[in-house]
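Need coordinates for the below:
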Amino acid sequence: MQPYLFPYLGYFQLIKAVDMFVIYDDVQYIKRGWINRNHIFSQNGKQRITLQVLGGSLNSLINQVKVGSNGEKLLKTLQHNYSKSPYFKDIFPLLERILLQKEKNLVHFLDYALKQTCEYLNVHPKWYFSSSLTKDNTLQGQDKILSICKTLGVNEYINLPGGRGLYNHEKFHQKDLRLSFIQPRAVEYQQFNTSFIPNLSIIDVMMFNSQKQCGRFLKEYDVN
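From the prediction side, this is the model:
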């Protein structure tokens, strides 16, 4: 998976479901995509947050992009929106460590954020960067994924539902690989006294739920 800024619960359910997780960092950076953006709760509905990036052009790989300097501003936004949430005191120090880190490479910045979040959620698969794996880097798309699977010696590749249109079961079968997709189940919890807003950043899940309840939510998925 490409690294994302505090992705939604389903992303971490995927990490929970696998033995090996690969940060897909040597692919094209998508400008105005979701690598450095997400949605959080606000009293007026969902609110977008954006991590400032530098050098994110159409010709850049994700691991060539740099992080800007709006970490403190993002923290103030998160504090404003979540300071009265039940688990704010537990989660805000985690967000401070992540957003105030000195790392300026986007991939390593997001990698740290994902690992710190996984540590809190007690999720610990083997962890790799695709750029560090021996593979045919002239390949693209599905063929590049198949090459990564071969390098790691796996027998099953699991992706999120959005990958259904990208990958072909027969192609994987020809390589003696099973292609599966995780399907998150609907999860709902109390967000102050407002109507529930689904599929927000993992920040929202952690702010409103205990560590134990977050662990239960991580199991709310099917694989097929």
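
Every contact and neighbour count from this point should use C-alpha atoms.
Noted.

where along the chain do the helices fall?
Per DSSP state H, the chain carries helices over the ranges 9-17, 71-82, 88-99, 106-121, 141-152, 169-174, 202-208, 211-217.

I'd like the ones you listed as JSON lines, with distance to residue 36 and mean neighbour count appended.
Output for these, formatted as JSON lines (distance: least, C-alpha to C-alpha, whole Å; neighbours: other C-alpha atoms under 10 Å):
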{"stretch": "helix 9-17", "distance to residue 36": "15", "mean neighbour count": "22"}
{"stretch": "helix 71-82", "distance to residue 36": "12", "mean neighbour count": "16"}
{"stretch": "helix 88-99", "distance to residue 36": "12", "mean neighbour count": "17"}
{"stretch": "helix 106-121", "distance to residue 36": "9", "mean neighbour count": "19"}
{"stretch": "helix 141-152", "distance to residue 36": "21", "mean neighbour count": "16"}
{"stretch": "helix 169-174", "distance to residue 36": "30", "mean neighbour count": "14"}
{"stretch": "helix 202-208", "distance to residue 36": "14", "mean neighbour count": "23"}
{"stretch": "helix 211-217", "distance to residue 36": "23", "mean neighbour count": "15"}
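
The structure of the following sequence is requested for comparison with the preceding one:
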Amino acid sequence: MQPYIFPYLGYFHLIEASDTFIFYDDVNYIKRGWINRNRIGLNNKAHRFTLPIKKASQNVLIKDTRVNLDKSWQKSFFSTLTQAYRTAPHFDATVALIEGTFIDQEENTISSLAIRSIEHVYRYLEIKPNFIKSSVFSPETRGLERSERLIQITKKLGYNSYINLLGGKELYTKEYFRHHGINLNFIKSLDHSYKQHSDIFIPALSIIDILMFNDKEATKHLFHNFTLI
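Next comes the predicted model:
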């Protein structure tokens, strides 16, 4: 899966369902996608934040796409976080986690920053997942057709099963993967509501929102609230 900055819960469901999770960092950057943006809850509504990209282009790989988190942007971002979550029960710990991700990162790639945001969440939760990057593990498969590359990477790792997000049903078929010796499943997230500021639950927000309102054990429980189809 492409690395996303502080992604939503379904992304973590995909990680938890996997023995090995591959950051797909050597595919083209998607403009106006979710790689460099997400949503938090602000004034009981979903509020989108965006990390600024330097010379954004869909002709550049994610691993080569640079961000520019200057001091002005960081000040504005953390001010918004404070406005949104200052009374949340786990505000201090979550802000410290985010600060640790952004520290000394005025200019970096969106890939390294997004991956670090996910790694820091797991470090905070004291979980050790198995992460690798496609650019490091299987650069020779670049240029293959989309499904074929996924199949080749899965086989190279020694597995016979591949898991994708539910939206992948529009791109991949179980029959095609089965024909090539790979079982294909999709993640379906189950009910994952939790107490936010109001009684109206805002779904599909960044992991930031979950960490603000849930302790480590409750977050781990939410991480496993999915099924495979």
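
To residue 42 of the first structure, which of the helices of the first structure lies closest?
helix 71-82 (5.7 Å; C-alpha to C-alpha).

Give me the mean deviation of the closest one from the second structure.
Aligned to the second structure and superposed, helix 71-82 of the first structure gives a mean residue distance of 1.8 Å (mean C-alpha distance after the TM-score superposition for the first structure).

Can you add distance to residue 185 of the first structure and give the helices of the first structure back as JSON lines?
Listed next are the helices of the first structure as JSON lines, based on distance: least, C-alpha to C-alpha, whole Å:
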{"stretch": "helix 9-17", "distance to residue 185 of the first structure": "9"}
{"stretch": "helix 71-82", "distance to residue 185 of the first structure": "25"}
{"stretch": "helix 88-99", "distance to residue 185 of the first structure": "24"}
{"stretch": "helix 106-121", "distance to residue 185 of the first structure": "18"}
{"stretch": "helix 141-152", "distance to residue 185 of the first structure": "26"}
{"stretch": "helix 169-174", "distance to residue 185 of the first structure": "23"}
{"stretch": "helix 202-208", "distance to residue 185 of the first structure": "14"}
{"stretch": "helix 211-217", "distance to residue 185 of the first structure": "9"}
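
what about these, which gets the closest to residue 193 of the first structure?
helix 202-208 (11.8 Å).

need the contact list for the residue in the first structure sticking out farthest from the centre.
Distance from the C-alpha centroid of the first structure, by C-alpha atoms, centre = their mean, peaks at residue 174 (29.3 Å). Contact analysis of residue 174 of the first structure by C-alpha atoms under 8 Å, 6 or more residues apart in numbering lists nothing.

And it, what's its match in the second structure?
Mapped onto the second structure by TM-score structural alignment, residue 174 of the first structure lines up with residue 179.

Then residue 217 of the first structure?
Counting by TM-score structural alignment, residue 217 of the first structure corresponds to residue 222 in the second structure.

Without its sequence neighbours, what residue ends up closest to that match?
Nearest non-adjacent residue to residue 222 of the second structure, counting by C-alpha to C-alpha, 6 or more residues apart in numbering: residue 192, 6.2 Å away.

Does anything pack onto the top strand by length along the first structure? Which helices or strands?
Using DSSP state E to define each element, the first structure has its longest strand at strand 178-184. Applying 3 or more C-alpha pairs under 8 Å, 6 or more residues apart in numbering; DSSP states H and E, one finds that strand 178-184 of the first structure contacts helix 9-17, strand 156-159, helix 169-174, strand 221-223.

Before I go, just wanted to say thanks for your time.
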